[in-house]
Structure formats: structure tokens, C-alpha cells
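> no sequence on this one, just coordinates:
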């Protein structure tokens, strides 16, 4: 078992390209051991979604992703019915009724035959599996990623409570459907809305913030191996200082990686004010932020 201890989790993630610290590795180990979802909070771009993708790739498990948004409901997250096919089926039943009336000895017999056909109306023939149900019914264990749960509303959280605590979904027309294989569930939140205590209680909690300098250098070197050690340290040090400027959009780890790739493509071996001016669009996403980062470069790299 590659996830049979905290150290093995850390090594496995490292081998798969995800640089995890002990806190992250411990959360994953406990989630697997306890079969309990993880709620991961933190700023955008620090590796929350990437953790789910890494686990899926490393363990060779299918990744089932549910992207949350305002107004999402059970029809998009849990299950739905194929209304178009149901409508066609209803029209077919109408034509069948005439034949039943002709061949039946009584109206009661004809209605009985029709009722037997109608029982298929809400059956698995017309059931549409949305991400949560698809994950639960998978023959192979999967990684269920519920991404940006904070974009949904309280009503949607309530829909998830039974699913995430009991790993089952109640469908009134079919009854209770239990998970064949309990998925490894990861929920992510950027903190734009406070997640309810009821949902938090059903999950292990993990906060992923901006990494320290050593870990971010390791992330750069792991994902952009063409970046030399000296440039990686210079780049990460500059990004760390930029995060203290009170920018509208502080550069995240994903922006650090983008910048490292840009510098690698350009063959840059050392940062300079001119290099920052021409490439700062990789880490600055607003005009005001761009000006402040360029000013920082003039001060720090001159």
C-alpha cells in the first residue's frame, strides 16, 4: 500500500510530482485510513486541486470532478432524469394503451398491463449519473473532487451532507443507493464564503497556504527542472517579497511555476529589473500590481 503511513504518503506524492509537507501528508493518510473527506481551504493557486489530481494519477484511480458554482443543485451534482427519453416513453405508452384495450378481456386487465410498463418510467433506464452518484457507483474506487465548494450555497451543502457522511444517496423513486466503493473525497474552498459547521464536521480539515521558501523552491525544481537552483531561489525570494506588497492578486504557486516556465523558455539564468519588466505578466494580473512589482524589481535587483 503506497499510502500506508504518513512518510509513504509524502514520498508517493513526491514521486508523482507533488511536493507535500508533513501536514498535507498526514491529512491524506488519515483521510484514506478513516475513509473521511478532506476539506481543503486556502488561497487560489496553492495546490488544492492539484493534490486531488496527483492522488488520482499516482494511485491510478479515476478522477471524478464536480465544479461548484452559484445555483448548482442535485440535478447537476447527484443525479437527474432523462426527461426527453421519458417523454418519448410516455408517448409510446399511449399507443400501447390502445393495443392493451383490444387484447384485454377487461379494462382492469388493460390498466394492469399499462401500470407494469409505467413502473419503468422512474427506473435506472432513465437515470443520469452526475459526478457524486457516478463516483459512488464506480466499480473501481475513485477520487471525488468537489472543487470550490464555497461558490455554492447553503442549500447545496445540505444536499451533500448525507452523501459525504454515509456515502449513500437517497433517490425517492428508487430508494437508497450506497457507494460500491467509498471514494477518496476532496473538497476545496478559496474562502469566498464561510462553509457551514455541519459540513465541516463531516470532514477532516486542511489549510494549504503559501509554502515557505524551501518548499516552493522544491516545487519549482520538481515541476520546471530546467530552472537552476540559483534562479529558483532568486525567483521564489522575489515572489515572497511581492506577496507582502498588499497586491490585489498576490502571486500564487501556480504563478511562480508559470514565471519559471517563462524564464526557462527565454533562457534566463538570473533575474534583472529588465527581465522582470518584460515577464512580470506571468505573476501580476492587474495593472496596479504590475507597476508595484516592477518598482520592487528596480529596488531589489538594481
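Structure's in. What do you need? Quick caveat: nothing in here was measured; it's all calculated off a predicted structure.
> when you work out contacts or count neighbours from here on, use the C-alpha atoms and nothing else.
Noted.
> report the separation between residue 16 and residue 10.
Distance, residue 16 to residue 10, by CA to CA, to the nearest Å: 10 Å.
> and residue 217, by the same measure?
17 Å.
> hang on, residue 271 packs against residue 235?
Yes - Residue 271 is within contact range of residue 235, at 7.3 Å (criterion: CA atoms under 8 Å).
> which of residue 16 and residue 10 has more neighbours?
Neighbour tally, residue 16 and residue 10, criterion other CA atoms under 10 Å: the higher count belongs to residue 10, 24 against 15.
> surely the more buried one is in a helix?
Yes - under DSSP: H, G, I helix; E, B strand; the rest coil, residue 10 falls within a helix.
> correct me if wrong: it contacts residue 17.
No - look at residue 10 against residue 17 with CA under 8 Å: they stay out of range, at 10.7 Å.
> what's the burial count for residue 83?
By other CA under 10 Å, neighbour count at residue 83 equals 13.
> ignoring the adjacent residues along the chain, who's closest to it?
residue 126 (7.8 Å; CA to CA, 6 or more residues apart in numbering).
> what number of residues lie near the one you found?
Residue 126: 17 neighbours (other CA under 10 Å).
> show me the strands in the stretch 201-302 of the chain, by range?
With DSSP state E, counting those that start in this stretch, the ranges of strands along the stretch 201-302 of the chain come out as 204-207.
> and the gap between the residue nearest to residue 281 when sequence neighbours are not counted and residue 56?
Spatial nearest neighbour of residue 281, excluding adjacent residues (CA to CA, 6+ apart): residue 290 at 7.1 Å. Noted for residue 290: a distance of 36 Å to residue 56, by CA to CA.
> before we go on, here's another structure to hold up against the first:
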């Protein structure tokens, strides 16, 4: 019997599981997540940076009491960094010790140094090496930062949950890991890889949902300020900024304003704290240049009209 919580048995249970970890998911996201767990298929999450894609893997790890193994992708990522490499200094030391002891059997030396003892397991191999019943959550984060060659390598991993190491042979997972792949869509990922996954576009939350997120994540933020923060952020996302603020930035801003004991937004407060919300100077200059005050006026008028 497994010694960790079982995956949810329904979509409603999936929503409840995520909510217990303070992740508020819409029904469409909960549905595709439930199906990915049920069908044991990788889940491909696409969306703007900061909408909570990576957080889904972290929440799953905690809710299901599974290890989280994260492969942070970047340009130039190769097999040695992602899958495995050999401990070359230790191998060289073993060779020298063998020579010093008079051992001349090259086949035996080679067999010894290319064994599990000298194998350094990187995230992909770690994700495939867990014991049955303890399959981890394997997060392949920001896949769009890698190149097509690495994508092609992942096809074997995602198709058969195995990798081939020339010196050791094929290593196959006793139980497939729970795979979450994220991309910020800086480039298109090849269809061959997407076909092996279930897909979901993670969008910015609606105002009511984001307000509830603030209530859970920043409980010290008063209701009136929370409403102003959410209304302000939601309007900023309509301005075609270089980088719209994500949910993480909204939480940071609410936390910062709470730490400063602010009870309401005003132009000076926005100017002083905008760096917790926006991260590009052109966007900040636009807010300082009068756009921010206009948005604040609209927000207060709308909230006043709503009662």
C-alpha cells in the first residue's frame, strides 16, 4: 500500500486538493490536471510568466506527499546537466589506485569505474529512478528556453519513461513520474512533444479569484486595500505593458503595502512601491508619467460606484 495520499478521484476532489494548499484553480485546469493524473500523461502548461504554472507542480508535490524534482531549463542545456554524467575525478583516482595495486585487467577496471557508484544522477535520471509507489513530481520548467535538440531527447523520456546510458544500458522508471512541463511561449515547442502531453493554457486569474488569492496569501492585507490592489493590477494588464504583472507580483505588492501599514492606494504610495509590481523601466516610467494616476482614479471611481 502507498504511504502517501492517493491522487484525487474526481474533478471536485482535485479542486479541493489544490484549495487546501491555497491554489485556486478553475474547473478547466482542475479537469486537465485530474485527467493527467488519471491517465498518467505529462501535463503541458503554457502561459505568461507569473500566472502560477510552476506553482502547480509545487502544490502537487506537497498535496500528494511526493518528492519534487525540478529541471530548470536554459539555453545550452545538455544531457550531462539534465540527465547524468560520470564522476570523472573519482574515476581517475580509482584507475590510479588500481594501477598502484598492480591490477592490469582493463576490462575489470572499466567495469568498476562505469558502475552506479560513479554515476551522478541529474534531474531526469533522478525522476526515473524512484522506487515503485514513490514516483516524484517531475517539473520541467520553462522548456521553451532550451533548443530543439534537447526537445528531441525528451521524446524518449516522455514516451517510454526511460533513458539509455551507453555504459549501463536502458534505465526505465518502475513507476512513471508525475510530469509537469511549463513554457512561457517565447518560442513554439515541437508538435511531437506536445502530442505526448495533455495541454492547458494558464491565464491570469479573474478579479474575484485573484482577490481570494490575496486573502489567502496575504491575510494581513485589509479588504479595502486588497480590492484596490486587484482592481489596479487588473487594469494595468490591459495597458499593453512590456511585462504585465503576474500573480506573484500582485502578492509581493500586497505584502509590501501591508508591511508599510498602508490602508489605501495613493499616487505617492504607488510611485514608491511600483518596483515590487513592475520589473521593466519603460513600464515604470509609463506609470510615473501619469498613466498610473489615471488608472488609480478609474479604480477608485469604479469601486465607489460599486458600493
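Thanks, I have the structure now. The shown structure was predicted, so the numbers you read here are calculated from the model rather than taken from an experiment.
> after superposing, what score do the chains get?
Remark: TM-score between the superposed chains equals 0.91 [TM-score structural alignment, normalised by the length of the first structure]; 289 aligned residues with a CA RMSD of 1.6 Å.
> before we move on, back to that, between residue 271 and residue 235 of the first structure, point out the one with more neighbours.
Using other CA under 10 Å, the more surrounded residue of residue 271 of the first structure and residue 235 is residue 235, with 22 against 17.
> show me what that one aligns to in the second structure.
In the second structure, residue 235 of the first structure lines up with residue 229, judged by TM-score structural alignment.
> counterpart of residue 258 of the first structure in the second structure?
Using TM-score structural alignment as the criterion, residue 258 of the first structure maps onto residue 252 of the second structure.
> ok, now residue 282 of the first structure?
In the second structure, residue 282 of the first structure lands on residue 276 (TM-score structural alignment).
> residue contacts, that match?
Applying CA atoms under 8 Å, 6 or more residues apart in numbering to residue 276 of the second structure gives the contacts 249, 252-253, 256.
> cutoff 6 Å now
Counting by CA atoms under 6 Å, 6 or more residues apart in numbering, residue 276 of the second structure touches residue 253.
> mean deviation of whichever strand or helix holds residue 155 of the first structure from the second structure?
Here residue 155 of the first structure sits within helix 154-166, counting by DSSP states H and E. Helix 154-166 of the first structure: mean distance to aligned residues in the second structure after superposition is 0.8 Å, counting by mean CA distance after the TM-score superposition for the first structure.
> that helix aligns to what range in the second structure?
Going by TM-score structural alignment, helix 154-166 of the first structure sits over residues 148-160 in the second structure.
> run the chain-centre distance for the matching stretch.
19 Å (CA atoms, centre = their mean, to the nearest Å).
> show me what the residue nearest to residue 83 of the first structure aligns to in the second structure.
Match for residue 126 of the first structure (TM-score structural alignment): residue 118.
> do residue 272 of the first structure as well
Matched by TM-score structural alignment, residue 272 of the first structure corresponds to residue 266 in the second structure.
> burial measure for the residue lying closest to that match once chain neighbours are set aside, as a count.
Nearest in space to residue 266 of the second structure, with sequence neighbours left out and distances taken as CA to CA, 6+ apart, is residue 296 at 7.6 Å. By the measure other CA under 10 Å, the count of residues near residue 296 of the second structure is 20.
> how about residue 238 of the second structure?
Using other CA under 10 Å, residue 238 of the second structure has 9 other residues around it.
> how much space between the residue mapped onto it from the first structure and residue 59 of the first structure?
Taking TM-score structural alignment, the alignment pairs residue 238 of the second structure with residue 244 from the first structure. In this view, residue 244 of the first structure and residue 59 of the first structure are 37 Å apart by CA to CA.
> which non-adjacent residue is nearest the match of residue 258 of the first structure?
Using CA to CA, 6+ apart, the closest residue to residue 252 of the second structure is residue 276 (6.2 Å).
> what is the equivalent residue in the first structure for residue 192 of the second structure?
In the first structure, residue 192 of the second structure lands on residue 198 (TM-score structural alignment).
> now do residue 27 of the second structure
Match for residue 27 of the second structure (TM-score structural alignment): residue 22.
> next one: residue 291 of the second structure
Counting by TM-score structural alignment, the partner of residue 291 of the second structure is residue 296.
> can you count the residues close to the closest residue to that match other than its chain neighbours?
Once flanking residues are discounted, residue 296 of the first structure sits nearest to residue 242: 7.5 Å by CA to CA, 6+ apart. When counting by other CA under 10 Å, one arrives at 21 neighbours for residue 242 of the first structure.
> got a list of contacts for stretch 156-169 of the second structure?
170-173.
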